[in-house]
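Undergrad: Sharing a model prediction with you, sequence too.
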Amino acid sequence: MVAFEDESTVAAFIQEQVSHPMACKHVGDRAIYQCHNDFGPVMKGLGNMIPQMTDFGLAQRGDKLEPLIHPIQPDEFRAPEVLLGTGWFYSADIWNFDAMPGTGPYSPAQHVADMIALIGPPNPVLKRRERDMHHWRWSPAALNPRGQLSGTAAEFYGGPFFASDGTFVRVDLIPARRSLVNEVPQCILEENHVDLFLEFMKKMLCWLPEERATAGELLLDPWLNLSTT
C-alpha cells in the first residue's frame, strides 16, 4: 500500500461518488461496494516517480516448489521474465516499473520493445531461457486478454518475442528516442542526484532476475539515503 501523492486525489474521488456512486449491494444492514483500485493517473509532475496503487488481489505466493510461470502483475509493471515465461520469483517485485508511456491499449510486444529502449538488448541467457521454456505449461489454463484459453506464456502474451538467432521479432516497435535518462523526474535537479537516481534504477531494472538488487540492498542504497551522503 502506498500513500496518495496528492491529497486532492481523495477529494476528487469523493466528489465523483456524489455524481457517479460505485456499484454496491445491500445485505441486511450492510452495503457492500464493488472493489475499486483505479484513482486515475498519477498527478502531473510526479508521474515518473510515484507508482499507481495496486490491488492486493494481485498478490501471489512465491513459496511453491514447481517453476512459477503463470501470469502475474499489472500489465504496465510486468517484469521481463513474466512476459517471456522464463520463471519468476520474488525478484519480479523489484522490477515493478512502468516502462510504457502513453495510455493506449496494452501490448506485450510493445512492452518488451520499451524495455529494450530503456536498458538495452536482453541478456543472451534470458533469450535462451525463453527458447528452452516456451513449451512449459501452467495449469489450469488462463484466459488471455483476447479471451482465449492459454497454457503457456507465449499463448498468453503473444510470444515468443525472440527468434532462434536471438533477434527481437518486433524491432519496428523499439522507440528511437527513449532512454533511462529521460525517465528522471523533473524534480531531481542536482546532477549528482540524477546520477544516484539512475544508478538506483539500474540496480532494479536488470533483464536477469538474479542480477537485481534485493529489497534490503536497495534500502541501503545512497539514493534512499541522500541526507546521510
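TA: Looks like it arrived, so ask away.
Undergrad: make it CA atoms for all contacts and neighbour counts henceforth
TA: Fine.
Undergrad: Residue 30 versus residue 103, what's the distance?
TA: Remark: distance between residue 103 and residue 30 (Cα to Cα, to the nearest Å) = 37 Å.
Undergrad: I meant residue 17, not that one.
TA: Separation of residue 17 from residue 30 (Cα to Cα): 18 Å.
Undergrad: same check, this time on residue 186
TA: Remark: distance between residue 186 and residue 30 (Cα to Cα) = 46 Å.
Undergrad: same deal with residue 118?
TA: Counting by Cα to Cα, the gap from residue 118 to residue 30 is 49 Å.
Undergrad: more neighbours, these two?
TA: Set side by side, residue 118 and residue 30 show more neighbours around residue 118, with 20 against 9, by other Cα atoms under 10 Å.
Undergrad: Helix or strand for that one, just tell me which one.
TA: For residue 118, the host element (DSSP states H and E) is helix 108-119.
Undergrad: Buried residues, that helix. List them.
TA: 108, 109, 110, 111, 112, 113, 114, 115, 116, 117, 118 (16 or more other Cα atoms under 10 Å).
Undergrad: and what of stretch 82-95?
TA: Under 16+ other Cα under 10 Å, the buried positions of stretch 82-95 are 82-89, 91-95.
Undergrad: Pasting the second one now:
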Amino acid sequence: MARKVKDDRVVYRSHNEFGPLKSFGILPKIGDFGLAQQIIIDSRRNIHPIQPDHYRAPEVVVGIGWSYSTDIWNLGVLFLYRDPTLADLNLGDSTPSLQGEEKKLFLEFVGKMLRWVPEDRLTATDLLGDPWLLRDAPSKR
C-alpha cells in the first residue's frame, strides 16, 4: 500500500477496500431529453421527432427531416433564453444586459444559429471562429 510517513504520521495512503471497479455494460441516459435519438451514420436526414417541444428546430416541427444542424438551433435557443419559448421571438428584446458592440456581436452570433433553413446555419466549427466568442480571447502573435 502506497504511503508516506513523516514525523511518525501518515501523510498519504491509498485504500482499495472496495475491490476492483466493475463494468455493468450499460449506456448512460441523457437526462430530461426523453426524445434524444441516435443518428444512424448512413442516414443523412432523419424524420422521427426529437427535442423537447420548446427547443425544436423548425424542420423537426414541420417534419421534413433533420440532421446535425438541429443541434446548432438548440445551442442558439439555449444562448438566447433561459426559458426557451419561441413565441414572440424578438432577439433585440432578449438581451437587456448587453449594450453597444457586445450586444450587436451577440445577436449576430445567435442569428447564425437560429436560421429557418438548416443549411443556412453555421456548423459548430464555423461558430468557434465567431467574433462574439473571440472578443475576449488573447490575440495570436
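TA: Structure's in. What do you need? Please read these numbers as outputs of a predicted model, since none were measured by experiment.
Undergrad: Overlay them and tell me the TM-score.
TA: Taking TM-score structural alignment, normalised by the length of structure 2 as the basis, the two superposed chains have a TM-score of 0.62; 107 aligned residues with a Cα RMSD of 3.2 Å.
Undergrad: coming back round to it: which ones among the buried residues of stretch 82-95 of structure 1 are found in helices?
TA: Secondary structure from DSSP state H places 82, 83, 84, 92, 93, 94, 95 of these in helices.
Undergrad: Of all pairs in these, which one spans the longest distance?
TA: Maximum pairwise distance in those, criterion Cα to Cα, is 16.8 Å, between 84 and 94.
Undergrad: Do a quick rundown of the helices in structure 2.
TA: Counting by DSSP H, the helices of structure 2 are 58-62, 69-80, 100-113, 124-127, 131-134.
Undergrad: whereabouts in structure 1 does the third one align?
TA: Right, helix 100-113 of structure 2. Per TM-score structural alignment, the counterpart of helix 100-113 of structure 2 in structure 1 is residues 191-204.
Undergrad: Would you mind getting the average deviation of that stretch from structure 2?
TA: Aligned to structure 2 and superposed, stretch 191-204 of structure 1 gives a mean residue distance of 0.3 Å (mean Cα distance after the TM-score superposition for structure 1).
Undergrad: Give me the contact list for that stretch.
TA: Contact with stretch 191-204 of structure 1 is made by 94-95, 180-181, 184, 188, 211-213, 218, 221-223, as judged by Cα atoms under 8 Å, 6 or more residues apart in numbering.
Undergrad: Mind doing that once more with 6 Å?
TA: Applying Cα atoms under 6 Å, 6 or more residues apart in numbering, the external contacts of stretch 191-204 of structure 1 come out as 94, 95, 212, 213, 223.
Undergrad: From residue 4 of structure 2, how far out is the residue positioned nearest the centre of structure 2?
TA: Note on structure 2: the residue nearest the mean C-alpha position is residue 75, at 5.3 Å, using Cα atoms, centre = their mean. Here the criterion is Cα to Cα. By it, residue 75 of structure 2 lies 48 Å from residue 4 of structure 2.
Undergrad: Residue 90 of structure 2 too?
TA: Taking Cα to Cα, one finds residue 90 of structure 2 at 62 Å from residue 4 of structure 2.
Undergrad: buried stuff in the helix or strand that residue 128 of structure 1 is a member of?
TA: Here residue 128 of structure 1 sits within helix 124-133, counting by DSSP H and E. Neighbour-count burial for helix 124-133 of structure 1, counted by 16+ other Cα under 10 Å, picks out 126, 127, 130, 131, 133.
Undergrad: Tell me how many other residues crowd the alignment partner in structure 2 of residue 81 of structure 1.
TA: Superposed on structure 2 with TM-score structural alignment, residue 81 of structure 1 falls opposite residue 59. Using other Cα under 10 Å, residue 59 of structure 2 has 18 other residues around it.
Undergrad: separation between residue 59 of structure 2 and residue 50 of structure 2?
TA: Distance from residue 59 of structure 2 to residue 50 of structure 2, counting by Cα to Cα: 11 Å.
Undergrad: same deal with residue 69 of structure 2?
TA: 13 Å.
Undergrad: For residue 36 of structure 1, see how far away residue 14 of structure 1 is.
TA: Taking Cα to Cα, one finds residue 14 of structure 1 at 13 Å from residue 36 of structure 1.
Undergrad: And these two? Which one has more around it.
TA: The neighbour comparison of residue 14 of structure 1 against residue 36 (other Cα under 10 Å) goes to residue 14, with 13 against 9.
Undergrad: The more buried one: which element?
TA: helix 8-19.
Undergrad: equivalent range in structure 2 for that helix?
TA: Going by TM-score structural alignment: helix 8-19 of structure 1 matches no residues.
Undergrad: packing partners for that helix?
TA: Helices and strands in packing contact with helix 8-19 of structure 1 are not found; criterion 3 or more Cα pairs under 6 Å, 6 or more residues apart in numbering; DSSP states H and E.
Undergrad: Quick check: buried residues in it?
TA: Using 16+ other Cα under 10 Å as the test for burial, helix 8-19 of structure 1 gives residue 9.
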